[in-house]
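*Asks:* Predicted model and sequence follow; I will ask about them next.
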Amino acid sequence: MSPSRQLAAIMFTDVVGYTRLMGEDEHRALQLLRKNRNLHKAIIKKQNGKWLKEMGDGTLASFSTPSDAVFCAKELMNTCREEEIILRIGIHQGEITEEGGDIFGDGVNIASRLESLAPEGDIYISESVARDIENKKGLDTDFIRVQKLKHVKHAVSIYKVNIGEKVMPKQPNQLAELEKRKDKSNEMSIAVLPFENMSGDPEQSYFSDGITEDIITDLSKVSSILVIARNSSFTYKGRSVKTREVCADLGVRYVVEGSVRKSGNRVRITAQLIDGLTDGHIWADRYDGTLEDIFKLQDEVTCQIIDALKIHLLPEEKKAIKKVHTPSIQAYEFYLKGREHFHYYTKDNYQKAQDYFNRAIEYDESYAQPYCGLADCGSFLHTLYGGEYLLSDALTASTKAIALAPDMAEGHASFGLVLSNTGDYKGAVKEFKTSVRLDPNLYEAHYYWARTCFTQGKLEEAATHFEDAWERSPKDPQTPSLLLQVYRSLGRQADLDYAAKATVKAGFQKLEEEPDNWRTCLSLAFGLLNLKQFSESIKYLDLALKNNTDDALINYNVACLYSGMGEINKAMHHLEISLKLGNNTIGWIKNDSDLDQLRNLPQFLELIKKYL
């Protein structure tokens, strides 16, 4: 019979832990395999599928429609776990070639890769499957990430099928997964360290920092590279570090270092790419030009890095990297100054950032990125400091950003944050999905998405997206410190302990460079609290509160810390200050396990009723 080509939904399944069980108890392992085989054959047939073959403890099946495949996967998952068989499953729809009772093609390869990526007890599907089932009753999905798969030309958007609560605990495997995700030394992963300001004027550091951020942003648009976010790479600012130590710290293979010299209208950028495994220089170059050439120089640096790594760019990635956002150098410089202030995360600095973003827009009204900055500042000012900061202004700015640059990931992340703050969670998630599709490495997209899930009480999803953000910024203590309350609520004690230790380690390292960073002080205090080091936690709590007694966000976190220590009166005192100052994060307060000791107190209920 000649081979036939057809479109089909391909399903791969695998029994979790079978190899280990085979080594421990061969008889029991074989019994389990027979039971698994019988369940698979019956359910695949019931759901209109075709059993193709068994590969060790795995099975391969095909279906005429994606919905049949997903319904089959859900039934298999639920039925098998009742028999103490835990699966991971991957499904993809694509063209296959069938010959001699077997099937071949990219569709088979992608389904196999998805199965291998899925955590235990999960079903991973491709975008083609997710699109087909999006309106099917009883089939809900969550976007996970965009990832380059081995031997697959284009990056694949990965979705998870919601199947309800899992029976098997995830703690040990989740820890292993976090460790595995941190070790990217043999993958295409990179950190861009802050370019040194060689201008002889400390006030020009905003410019060299901005160049660094823009290179990070451009590289992050390449789906086949994991790029470390600014929050982590900038912890090395001003430090003399060894490349191998940086790579080990951040879990990356490559590091980019450089410098910027700005003198009058002239700019010189030097950059070098270093392999963390060999400590050898792969590429280095120097670029000279005028301020008007700055975007061209940045493009050259980014493209040279990509060429040196022998990465094949997708057409849309080439277009995104080469896009010039503004021809106005004045607008660009004001934007960089605004971004510098934004990263201090205080009320005063949000307001200063807004001023600079507005000045950038005065020079170029069609410059989309300052509108994103305005939207983010507006979102945080409204949420943390009260209604006098109108969310409608943030909404206007974010929609303007998308209108000007519909393919800019930052705009969709900013719009998603605004929608989340208005309570339009469905619309917010749609924007976050778009943002991650456009830029899989954008830290803010994963971070804002996680916060949105947490506000809704979707803690499993919040954990997933916080972990995605943490993967992209492993040196920033903020993200793991937020995971502490999520893991506690989910009962994932092993993950909680791991995240607490990671928070403390990252916090101490960051405070060495930024001893007055209140955000880091609070993260460190939470990490120490969860390690039962109360006196040390109070030390950093006090440091954060020093000179910030009228800050709503800081007082809220201080209340959470005192609640965790059982200091009820102090916790209530600072919570009331926070609410008086305009904190209106009712969804966050509702789901924050740090406040669990206060929830049933009459004074707590009265306080919430009074202010929220």
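*Replies:* Noted; the coordinates are in hand.
*Asks:* can we go C-alpha only for contacts and neighbour counts from here?
*Replies:* OK.
*Asks:* I'd say Ile10 and Asp68 touch.
*Replies:* No. Here Ile10 does not reach Asp68: they are 10.5 Å apart, not a contact under Cα atoms under 8 Å.
*Asks:* Work out which residue lies at the spatial centre of this protein.
*Replies:* What sits nearest the mean C-alpha location of the chain, by Cα atoms, centre = their mean, is Ala469, with 2.7 Å.
*Asks:* adding another structure so you can compare the two:
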Amino acid sequence: MPKNSLSHHLAALWFADIAGYSARVVEDERGALQLVEILQGLSRSTVQLYEGRVVKFLGDAVLAEFPSTEMAVRAAAVLSKEYAKQSAKSGRAHDLRIGVHLGDVAVDADGDLYGDGVNAAARIEAAVDPGQVVISEDVWRQIRGREGFRFERLGNRSLKGVGSIDLYVVTLDEALATTSVSNAEEKSQRSKQRKEKIRSIAVLPFADLSAEHDQEHFSDGVAEEILNALSKVGGLHVPARTSCFAFRGATLDAREIGKRLGVETLLDGSIRKAGKRVRISVQLVDASNGYQLWSERFDREIEDIFAIQDEIARSVLESLGLALTEREEFRFLKPTTTNIEAYEAYLRGRKLYHKWTRQSVEFARQMFERAVRIDAGFAAAWAGLANAHVDLFRWGRNPRDLEEAQRASEHALKLNPNSAEAHVSAGQALAIQRRFAEAAIAFERAIEEDPTLFEAYYLYGRVLFESGDTEKSAKLFEKARHVRPDDYQSQCLLGLALTQLGRLEEARHTDQVAVESIEKYLELNPDEARAYSLGANSAMRLGDKVLSKRWSEQAIELAPNDPLVLYNAACNLALLGESEHALDGLERALEAGVSVGDWIQHDPDFKSLRSHPRFQAIVKRIAPT
């Protein structure tokens, strides 16, 4: 049993196993395996029909839990009867033994159950004759007055580890059993219709249950791969990683998380990695009521991780009644490596890159380099390496980063010409060399390859704003906002572009939306300097000097040496009319390594300073010649 603290609840549960299975294995191994397949298939469908959850399969046995004792017993009786019929397909019919109990259980983070309740159900099942469904006295007391059940008292039995307990054989009246199945199927059909109307899902970070708790990069990476795959499906709204992962470790229930993220379903799970084995437990939850729509557990070799990710994503789509188009199928979870060691290094790099500090991006670069050393054909890692070098150049303006960004992006494209991410990397590398026309071609190709890729629109928009094509940059920020409605960055920069274009009424509305979005975002991410920094500029353009000043100060407190935070603070000071302080701020940003290129020449926040000799001198130092 795991050592970490577990939650507890009262549950109706049963164990079922196949009578005569061991002897059948000796006689006919193939037929015995078919018996297990039949049990697993019937268990999944029957348990779901009666609103339960299959906890796990153990060889020829299954453990399931239910929200009520009546549901548990009806499911057990239906399963027992149906299995006796279906098992004949293996060449000889077999019966099940099923023991049902009501007791306290401890729930591990991966959904497994432990405790006296589980032990009692297992001991009851072991005392059952083939074809019987036997219930404990606690279960009998719950359903003894319910219509349709017949009971036969077996008397008091002494069970190992449980003690003395009264047991009862239970059967269902034939007519009512049929009605029960019919009612359950009708309810299931209503549930199916509800699921087919669901068109939004949040993928929460998967819990790291590894013994050393040192695999968060792996659990995050798997969840992010699934999130990215689902976000490519037309008609399905998937909030961004930053929004979803803000709920790491949250104690809120599914309904509250769903409300905050604006989604109808949640996908969460856990990963336990040990050596070359991995166990992944996932569940899809209806955010309106907290009920489970689908769950599964995968116990596989680590080399199967790519297949598991694909299976989880496709199972979610199937549960929601969605199908991939031919184009979506082409883009859906296509790994560019089969080397697990390289993949792990890549996931470590991605986790570090998402922190987006100068130090973390440098560490990310090292991880991406490690990944491509292990597998030189890993296109996604080469694209990640290019992005890291682009950002490092923006911070430090080291010519070597510029050269390496170009080399890595070209290599990524050589390996995978259809990779939208690689074309984005190439576009960035070209843009920082002021090769704007070539960069535009790369970004356009990225959008052609993957119209759902947020970064393609957002980063392309930034490049166009910097190059002076403000009209088109506004259109791209709008498209980025459409692809990822919960992203605040595209909203802030759209407000900036509209201000530069003189479309002030539209700009004001956009800035209001941006501030509201940031306020919501900061509730979940109160320590992100960039949100305060960009939000301060939007608030200032709206005339809210108090909020703008507070957010700007908060950004500097969180990241006092961040060049972009210092740059945005200077923007605010310029809008306040504090010219000398704004110029001092730009000097500090320059000393910190800001590399905004031609952006500063088109930034409307500095309109009042354009003719100032000191500002012109700073522009010459910041913008490339």
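*Replies:* It's in. It should be emphasised that the depicted structure is a prediction, and the values quoted were computed from it without experimental measurement.
*Asks:* counterpart of the residue nearest to the centre of structure 1 in structure 2?
*Replies:* Structural alignment (TM-score structural alignment) places Ala469 of structure 1 against Ala480 in structure 2.
*Asks:* Identify the nearest residue to Gln601 of structure 2 in space, disregarding sequence-adjacent positions?
*Replies:* Leaving aside its chain neighbours, Gln601 of structure 2 sits nearest to Val619 (7.2 Å; criterion: Cα to Cα, 6 or more residues apart in numbering).
*Asks:* try Val513 of structure 2
*Replies:* Spatial nearest neighbour of Val513 of structure 2, excluding adjacent residues (Cα to Cα, 6+ apart): Gln491 at 7.3 Å.
*Asks:* ok, the alignment partner in structure 1 of the one you found - contacts?
*Replies:* Using TM-score structural alignment as the criterion, Gln491 of structure 2 maps onto Pro480 of structure 1. Shown in contact with Pro480 of structure 1 (Cα atoms under 8 Å, 6 or more residues apart in numbering): 466-467, 470, 499-500, 502-503.
*Asks:* how close does Pro480 of structure 1 get to Tyr344 of structure 1?
*Replies:* 19 Å (Cα to Cα, to the nearest Å).
*Asks:* do the same with Asn421 of structure 1
*Replies:* Distance from Asn421 of structure 1 to Tyr344 of structure 1, by Cα to Cα: 21 Å.
*Asks:* which one of those two has more residues nearby?
*Replies:* A side-by-side neighbour count of Asn421 of structure 1 and Tyr344, using other Cα atoms under 10 Å, places Asn421 first with 20 against 15.
*Asks:* And that one? What does it align with in structure 2?
*Replies:* Under TM-score structural alignment, Asn421 of structure 1 pairs with Ile432 in structure 2.
*Asks:* Please apply the same query to Leu553 of structure 1.
*Replies:* By TM-score structural alignment, Leu553 of structure 1 lines up with Leu564.
*Asks:* Ala589 is in contact with its match, correct?
*Replies:* Yes. Shown here, Leu564 of structure 2 and Ala589 form a contact pair, counting by Cα under 8 Å, at 7.0 Å.
*Asks:* returning to that earlier point: please identify the helix or strand for the match of Ala469 of structure 1.
*Replies:* Using DSSP states H and E, Ala480 of structure 2 maps to helix 470-483.
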